[in-house]
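Chemist: just coords:
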């Protein structure tokens, strides 16, 4: 089981491979006894003040290429327990769910009626085997102002690009909540020179996506991070297909909606999501809010499923100042329904902080680094009117908004202007961009063009090009954010260090060095 003491000793309950942190998942999966159905670990997610989701997926052979994890072709009863203590002497809830083959033998236990602001421990039993234990929390009750939120967030975990050590470092912090902001898997086939070998080729069907998710979940560092705190997740492009936009595939000519339906199904099967997020074919509602008392609302956004096509070129990339399509007033990256939903959430919010958890660069960013201009049409710079509507709402409702972003495989921090085209426009929000777990390899603290880019974009205050995550502590008085970086993911075990630290105060959308 996971105890506070054992966590720092190397991940009790996760086996010797977790303690060593250096065993390839392919080898670990093959050596594990075939009687063990819990090789993908356990997870929890979607905390509310009165409930949480408990998750596991049974797999005796996680990387079996048919996607069924080596499980028999029959329903499997799975018992679960929820306890107040890590030794399970005070079990408060128990029950049985049925893991079915058509859902890849995944289990989603959606609990309510729990105590607010409480710590719980949970575990499962199936086929005569007991799972490792997990730790979870419920959110504070509505109206609660004194309970801080300790939040960690990251994105972009490419199995072939490196070791998942950032997950272990996040787990060691024992946060209240972990937010994953897209690209939990990569759909790509094999690299020419991978750091680690992945199972299967390019993900094109349900079996392929299931195998890729299973290999990620079976990783010991991933298992530890999932077991230590509740998660909330949103997808980006690589969870389905690189650079997809709405109903348009990133690679023309593919049967995209069929592929998207398969990816959505596998995503739900492998994440601690509620029934409300279960897909209906190629459609799924992933945008939702997590409320942490009166300290924070975390609004999770989907910038992929409802967006208009890419401006000017029809493909994702950098466009120049002559691309006027990105300014068209009808363009949207969220879709009209999601925009209206978010506007209503901001208007009704009474929390000190409103966090916008999403995937792609929000603030304006001129990537040209010289006399010309170059803007990404994949981020919000390709949907300027959509950004303007959101910044106007933040200003009108006087919200303390912080945009949490993934995607770009490096740490960034900056101030979001009400209108970036107006040099005198005041900031209305700040943006914190997390680096990746592994994508883009080890990276560097600073690249040759870093200083030129920062000079070209004076509202951007910070950059670090290593892998890692962001940890933040939110109270009524301030939000403190630390960018955590690792010197390498090409080999396991690197320590994390703080490459940048900022304080944000309510009513002052500015980044103050800590």
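Modeler: Everything's here; your move. Note that the coordinates shown come from a computational prediction; the quantities given were computed from them, not determined experimentally.

Chemist: only C-alpha atoms from now on, for both contacts and neighbour counts.
Modeler: OK.

Chemist: and the nearest residue to residue 115 once chain neighbours are set aside, what does it touch?
Modeler: Distances taken as CA to CA, 6 or more residues apart in numbering put residue 50 closest to residue 115, at 5.8 Å, once the chain neighbours are dropped. Contacts here follow CA atoms under 8 Å, 6 or more residues apart in numbering; on that basis residue 50 touches 112, 113, 114, 115, 116, 138, 139, 141.

Chemist: mind listing what the fifth one touches?
Modeler: What it means is residue 116. Per CA under 8 Å, 6+ apart, neighbours of residue 116: 48, 49, 50, 51, 138, 139, 140, 141.

Chemist: helix, strand, or coil at the nearest residue to the first one once chain neighbours are set aside?
Modeler: To tie it back to what came earlier, the one meant is residue 48. Leaving aside its chain neighbours, residue 48 sits nearest to residue 139 (5.1 Å; criterion: CA to CA, 6+ apart). Using DSSP: H, G, I helix; E, B strand; the rest coil, the structure places residue 139 in coil.

Chemist: another one to put next to it:
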């Protein structure tokens, strides 16, 4: 059953308090914090920490800390109610959540140019260590966040647990899954895109989008992000563990590809116009998430793909499956065209070189759209989606051939986007069920997109019948937790029965096991 926030450990109680608890968090801080902030004479128009705190992209000696000052988060100019001037924001990192043992502190300058967001890149921390952090402006103190540094590269690591999630349409459902995720004992959270949805609409559960129309301008995207980030469950999940994030299509526009807008509704949009929109979307994405300066966008360009390492146990390669792909096909017969790109030549080469050189026990791709083949039609006919890797079949084959040729150990892909869960063997030749298995894909469902969902639906029945490499399917809402060990990894599919109202409990629908050195699903326990 759903656990009351009052029964949680103190760090989770502070996180779950979200916006409403801002003043209470300030009052609860020790006297030493009050005396420290009292030296700052900055005048503020109201409580500025309404959007919470976050951390991300951990290394063995540090992490990036995020917040954004916004006393009026939904202000129509998109600037969150802040004046058009730069504000000094102090940050502290401590070994305890009362900040009696502060180990690092510094100051960042929050400017109107970047919507008064703060991205503090902290160094000099101990590897594989839990820390607490907060921000201070004038006499105000932010909620407390919890983070963890990565183990030192090559360190003998026994276990690691991370959650992955995607697709959180505000209008479709409540973010109850994040409330439960915040209570998990996680080293990391991986978000695979569709953090916001760009469309307008009111939905049917009283969570209408702001602005009411589709987002196009920087102001539009800023307001949309502020609306999402006001959700206390989302704030709690951010405050509980470091995140690694990458955008997908709805963070800009549905089904965009490279410099092309979606072909179904805007086939004649000038690519130059679309690049302006992408620049606005990228900037708002960066402003609202815990990304390093290396991912700061420059107009319509943004460095999304990157590599993180966690001891000798995990190499996590974060992909960009939108910016460098070719335009979606309108003729499915061309999906095997040999020159079609999903990752682009540079990213593809970077990925394969890194996989070939990896010494990690588990090699995981953080991937936005599913890589397994998925025949959507029952019977002898076949049909495939053109937005997934199925529409870029030759690019997928190059990747899988490269993995096989380099003898990559324990190759795993975690994926979002599809609003359903699947565990599947990755075959070197999907047309031959007896073909070599080179790895395993874990497709994860949505946080809220698609509404309540069901345990099984018509598409799921078809998928399992037509695609023998698929070993598990579910179409409820929720998130996934991957537990990595030396000899086995397990993915728990955590689901909630409804999202059209708050308060849903969480259960583990199934656990999918993979044994080290034996690619593919070993067994599914329900």
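Modeler: Alright, I've got the coordinates. All figures in this text were calculated on a predicted structure; none of them were measured in a lab.

Chemist: now the TM-score, please.
Modeler: Overlay of the two chains. TM-score (TM-score structural alignment, normalised by the length of structure 1): 0.92; 491 aligned residues with a CA RMSD of 1.9 Å.

Chemist: nearest to residue 301 of structure 1, of the contacts of residue 50 of structure 1?
Modeler: Minimum distance to residue 301 of structure 1 across these is 19.8 Å, recorded for residue 139 (CA to CA).

Chemist: and for the closest one, the neighbour number?
Modeler: As a burial measure, residue 139 of structure 1 scores 26 neighbours (other CA atoms under 10 Å).

Chemist: what's it aligned with over in structure 2?
Modeler: Mapped onto structure 2 by TM-score structural alignment, residue 139 of structure 1 lines up with residue 150.

Chemist: could you do residue 288 of structure 1 as well?
Modeler: Residue 288 of structure 1 maps onto residue 306 in structure 2, by TM-score structural alignment.

Chemist: shouldn't its match be in contact with residue 294?
Modeler: No: with contact taken as CA atoms under 8 Å, residue 306 of structure 2 and residue 294 are classed as non-touching, separated by 9.7 Å.

Chemist: neighbour count winner among the two?
Modeler: Between residue 306 of structure 2 and residue 294, counting by other CA under 10 Å, residue 306 is the more crowded of the two (18 against 10).

Chemist: how close does that one sit to residue 341 of structure 2?
Modeler: For residue 306 of structure 2, the distance to residue 341 of structure 2 (CA to CA, to the nearest Å) stands at 18 Å.

Chemist: what do you get for residue 5 of structure 2?
Modeler: According to CA to CA, residue 5 of structure 2 and residue 341 of structure 2 sit 47 Å apart.

Chemist: ok, residue 431 of structure 2 next?
Modeler: Taken as CA to CA, the span from residue 431 of structure 2 to residue 341 of structure 2 is 21 Å.

Chemist: in which helix or strand does residue 95 of structure 1 reside?
Modeler: strand 91-99 (DSSP states H and E).

Chemist: can you check which part of structure 2 that strand sits on?
Modeler: Strand 91-99 of structure 1 corresponds to residues 102-110 in structure 2, going by TM-score structural alignment.

Chemist: swap in stretch 204-213 of structure 1?
Modeler: Aligned by TM-score structural alignment, stretch 204-213 of structure 1 falls on residues 216-225 of structure 2.

Chemist: quick one: the strands in the stretch 301-450 of structure 1?
Modeler: With DSSP state E, counting those that start in this stretch as the criterion, the stretch 301-450 of structure 1 has strands at 318-319, 353-357, 375-376, 401-405, 411-417, 427-433, 443-444.

Chemist: count of neighbours near the alignment partner in structure 1 of residue 82 of structure 2?
Modeler: Alignment note (TM-score structural alignment): residue 82 of structure 2 maps to residue 71 of structure 1. Residue 71 of structure 1: 21 surrounding residues under other CA under 10 Å.

Chemist: for residue 71 of structure 1, what are its contacts?
Modeler: Listed by CA under 8 Å, 6+ apart, the contact set of residue 71 of structure 1 reads 58, 59, 60, 61, 105.

Chemist: which pair in those spans the largest distance?
Modeler: 61 and 105 (12.5 Å).

Chemist: biggest helix in structure 2 by residues?
Modeler: Among the segments of structure 2 that qualify as a helix by DSSP state H, the longest is helix 271-287.

Chemist: quick one: contacts of it?
Modeler: Residues outside helix 271-287 of structure 2 that contact it (CA under 8 Å, 6+ apart) are 68, 114-115, 117-118, 216-218, 221-222, 225, 247, 251-252, 259-261, 295-302.

Chemist: centroid residue for structure 2?
Modeler: Closest to where the C-alpha atoms of structure 2 average out (CA atoms, centre = their mean) is residue 191, at 1.1 Å.
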